[in-house]
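**Q** need coordinates for the below:
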Amino acid sequence: MSTSPAESGSSAGSGTGSVVRTPFGRTRRGEPVERWELRLPSGASAEVLTRGAALHRLRVPDAAGARGDVVVALPDVASYEAAEGYPGAVVGRVANRLAGGRFTVDGVEHRVPLNDGPNALHGGAEGFDQRVWRAEEVAAAAGPAVRLSLRSLDGDMGFPGELVAAVTYALSEGPDGVVLRLDYEATTTAATPVNLTNHAYVNLDGPGTVEDHVLRAHASRYLPVDEVLIPTGELREVAGTPFDFRSPARLGERLREADEQLLRAGGYDHSLVLDDAGTGEREVVELTGPRSGRRLRVRTDAPGLQLYTGNFLDGAWRDLSGRPVRQGDALCLETQLLPDAVNRPAFSEGGLGGGLAGAVLRPGAVFTTTTSFVLDAPGA
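**A** Presented below is the predicted three-dimensional model:
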């Protein structure tokens, strides 16, 4: 593990913040899991686990100045291992669904174990969310940061090439609010699809429903899905649909509309095709929690955002207070390449690749993408 000064139970840092590393338990395989906490002088903080490179906690002020969690956190390693739904994890090698668990690269078909009905989801049954990543403190311009890395061997879950993936979490604070920045990168020894994202479950108001949250998204199109939630290939205009968030809208006003797509997914589980793909990092989403007054703005260079309203949450999870987490208690804003892009070349063409590495990463190239979560409370 890291040779930084941030040894277990101690901290390191400067006037811009500190890093604290502590044990968090062991996996069922006996692997030690660590928790790395990024602290700012204001008291805002983020906690990251080495298992799954997961965002465990993110504590920021509300409009009254009280700090609280805005992501769902589970109490221990066993809870994360038992949880279906990828809480907080970095998912890969390929986020989202691969149709039939199959893809072809350079004329060779590869298969990924099915773990979502007839599809492979988030890298297969033993995806990156199930792995213990290596962590080290790194220097960042404006605050504390930790870099987590993982080596995925050739043939891992059926994917070709040895892939080295990394994500750096950096926490800072400025005039815009508290900023948690995630920088992803990956290299490979053979051509392979790559699509990395974070699967944190967000509730800006703390425990309770997100149906009163107000969402705005800079997305003029979305991807309709078939009966098993694979994109049909159509890039449909959002105008006149429940997927039109170009003007702010309360989530609860849309969730129960008699829309075939919402009924098919049990809510939102769709990719919004973000405007201005290929232009670099830009603000794509604004989410507001009415009870707390907190606002989350998402900035990314990715071309897509999977909006997921926790449709499969059934109360099996218990948060840090022991409260069950149910459908509608949190949502995910997963910035990424468009789903199943390796099987749909059109999704990586015409600028939809967003200037990223595209659906397939090749030796000598570096997959990079960045997303920032900017949190403030404008009414404070």
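**Q** from now on I want contacts and neighbour counts done on CA atoms only, so please keep to that.
**A** Fine.
**Q** and the helices in the stretch 51-200 of the chain?
**A** Listed in chain order, the helices of the stretch 51-200 of the chain (DSSP state H, counting those that start in this stretch) span 77-82.
**Q** those strands in it, which residues are they?
**A** Counting by DSSP state E, counting those that start in this stretch, the stretch 51-200 of the chain has strands at residues 54-61, 67-69, 90-91, 97-98, 102-105, 108-111, 120-121, 134-137, 145-152, 163-174, 177-188, 192-193, 197-198.
**Q** between strand 145-152 and the first one, find me the angle.
**A** By that I understand strand 54-61. Here the directions of strand 54-61 and strand 145-152 differ by 160 degrees (axes from the mean of the first three to the mean of the last three C-alpha atoms, to 10 degrees).
**Q** now strand 54-61 and strand 163-174, what's the angle there?
**A** 10 degrees.
**Q** to compare with the earlier structure, here is another sequence to fold:
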Amino acid sequence: MNTYDNKINIFVVIFSLTLVLCLLSSITMAADMKVKMEHWGETQGEQVYLYTVTNSSGMKLKVTNYGGRITALEVPDRRGKLVDVVLGFDSLEDYLNKPSNFGAAIGRYGNRIADGSFTLGDKTYHIAQNNGDNHLHGGFIGFDQRVWNIKVVEKSNEVSFVLTYLSKDGEEGYPGNLDIKMTYTLTEDNALQIDYQANTDKTTIVNLTNHSYFNLNGANSSAMNHKLMINADYYTPIDEEWIPTGAIEPVANTPMDFREATRVGKRSNQNFWQLNNGAGYDHNYVLNTAGDLNQVAATLYEPATGILMRMYTEEPGVQLYAGNFLDGSITGKYGRVYKKHYAICLESQHFPNSPNVPYFPSTVLKPEETYSTTTIYEFTTK
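**A** Down below sits the predicted model:
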């Protein structure tokens, strides 16, 4: 055998070994994503399950088909210790007996609609008035209280929970049969991706979101020390009932300005009419990102744990809610009492009351269209 043949053989061996190692790496990565399913109880005559997936870094996501809820999200802090960064409960019974939106799927319409009514074409629809005279988060029995169908989809570098639900024509007053699919995906690079998709057989309105309450120190203390950045030059002011006034105002030179990472509580006590009016931060921000998933919409950072969360979304807005109505009356996971400001919510969305404000981004969905949007929460440390 000549020198040339030897080189060829060596190349073939190296190539083959590389291919085998790549395949083994892929198999190992798939094996590292561990999925567990357990029966969690029953409600409305339907079976409820809790699903847990853990990636190779130890990050853990728990999802239940009751309300499409994220019940736990454990991420490594700067020391490698896992911290559960979302509020919630240990059991289905607590979710049933202590009404809350912790980790829930929200729809058909996330946030508020004034007077519980809107007009499509020449018809006015009257929907549930479950927040004073107004409509909030889908009504008296929103998606957060429905039992969803769920299936697990496993790939080499991620695991997805695919949740589906058919919201029937007239449910909570909304027109059209709305067929919804939500996909929660945990990736190997410590990201949680939520994909929303919906179709209707009659013109309707849709504004889906997830209502996770984040506390990056594990709800051991207030979240007002978190440093927040929101990539938004404008926000939509609210009236005394938390309904947008219709104005779109600049955040500059106000406590609403989070264009630079700022401690959430730094300016929360300033005598500013919007904070007084809304009992604190509970406002929609007009994102600068124009639906580009490659641009950071918001970041949240906790110095004590070093956990940094980056948010990306295709939505035009994000609702900042600083846990203003947590009052210490709820005891959640690990026996922790949830006090005022013990969480920060960053809800990707179209604007509140959009159906009644023509120049806000439209939330109308027609039968020939598909509603589709993605939001990503990515976790790292610094």
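**Q** identify whichever of the strands of the stretch 51-200 of the first structure lies nearest to residue 279 of the first structure.
**A** Residue 279 of the first structure lies closest to strand 177-188 among the strands of the stretch 51-200 of the first structure, at 16.9 Å (C-alpha to C-alpha).
**Q** that older thread, out of the strands of the stretch 51-200 of the first structure, the one nearest residue 17 of the first structure is which?
**A** strand 163-174 (8.2 Å).
**Q** same for the closest one, what does it pack against?
**A** On a contact count with 3 or more C-alpha pairs under 8 Å, 6 or more residues apart in numbering; DSSP states H and E, strand 163-174 of the first structure meets strand 32-39, strand 145-152, strand 177-188.
**Q** let's go with 7 Å and repeat that
**A** strand 145-152, strand 177-188 (3 or more C-alpha pairs under 7 Å, 6 or more residues apart in numbering; DSSP states H and E).
**Q** mean shift of the first one relative to the second structure?
**A** With both structures laid over each other, strand 145-152 of the first structure and its partner residues in the second structure are 0.6 Å apart on average (mean C-alpha distance after the TM-score superposition for the first structure).
**Q** how about that strand, aligned to which bit of the second structure?
**A** Aligned using TM-score structural alignment, strand 145-152 of the first structure spans residues 160-167 in the second structure.
**Q** and that stretch, which residues are buried?
**A** 160, 161, 162, 163, 164, 165, 167 (16 or more other C-alpha atoms under 10 Å).
**Q** can I get those residues in TSV with distance to residue 104 of the second structure?
**A** Formatted as TSV, these follow (distance: C-alpha to C-alpha, whole Å):
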residue	distance to residue 104 of the second structure
160	17
161	14
162	15
163	12
164	14
165	14
167	16
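**Q** which one among these gets closest to residue 48 of the second structure?
**A** residue 163 (12.6 Å).
**Q** who's in contact with that closest one?
**A** The neighbourhood of residue 163 of the second structure, defined by C-alpha atoms under 7 Å, 6 or more residues apart in numbering, consists of 148, 149, 150, 151, 181, 182, 183.
**Q** and residue 145 of the first structure, by the same measure?
**A** Going by C-alpha under 7 Å, 6+ apart, residue 145 of the first structure touches 38, 137, 138, 139, 168, 169, 170, 171.
**Q** what's the nearest residue to residue 217 of the second structure if we skip its chain neighbours?
**A** residue 305 (6.1 Å; C-alpha to C-alpha, 6 or more residues apart in numbering).
**Q** hmm, back to that, need the helices and strands packed on strand 163-174 of the first structure in JSON lines (columns: distance to residue 98 of the first structure).
**A** Conversion of those to JSON lines gives the following (distance: least, C-alpha to C-alpha, whole Å):
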{"stretch": "strand 145-152", "distance to residue 98 of the first structure": "18"}
{"stretch": "strand 177-188", "distance to residue 98 of the first structure": "19"}
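**Q** those: which one's closest to residue 285 of the first structure?
**A** Residue 285 of the first structure lies closest, by C-alpha to C-alpha, to one member of these: strand 177-188, at 14.3 Å.
**Q** so that closest one versus strand 145-152, what angle?
**A** Going by the same axes, to 10 degrees, strand 177-188 of the first structure makes 30 degrees with strand 145-152.
**Q** now the angle from strand 177-188 of the first structure to strand 32-39?
**A** Using the same axes, to 10 degrees, strand 177-188 of the first structure lies at 140 degrees relative to strand 32-39.
**Q** pull the residues that contact strand 177-188 of the first structure.
**A** 161-173, 362-363, 365-376.
**Q** filter the contacts of residue 163 of the second structure down to the buried ones.
**A** Looks like the contacts of residue 163 of the second structure have 148, 149, 150, 181, 182, 183 buried, using 16+ other C-alpha under 10 Å.
**Q** what's the counterpart of the last one in the first structure?
**A** Alignment note: residue 183 of the second structure maps to residue 168 in the first structure; criterion TM-score structural alignment.
**Q** give the contact list for that match.
**A** 145, 146, 147, 148, 182, 183, 184.
**Q** hmm, 8 Å instead?
**A** Going by C-alpha atoms under 8 Å, 6 or more residues apart in numbering, residue 168 of the first structure touches 145, 146, 147, 148, 181, 182, 183, 184.
**Q** next one: residue 327 of the second structure
**A** The contact partners of residue 327 of the second structure, by C-alpha under 8 Å, 6+ apart, come to 338, 339, 340.
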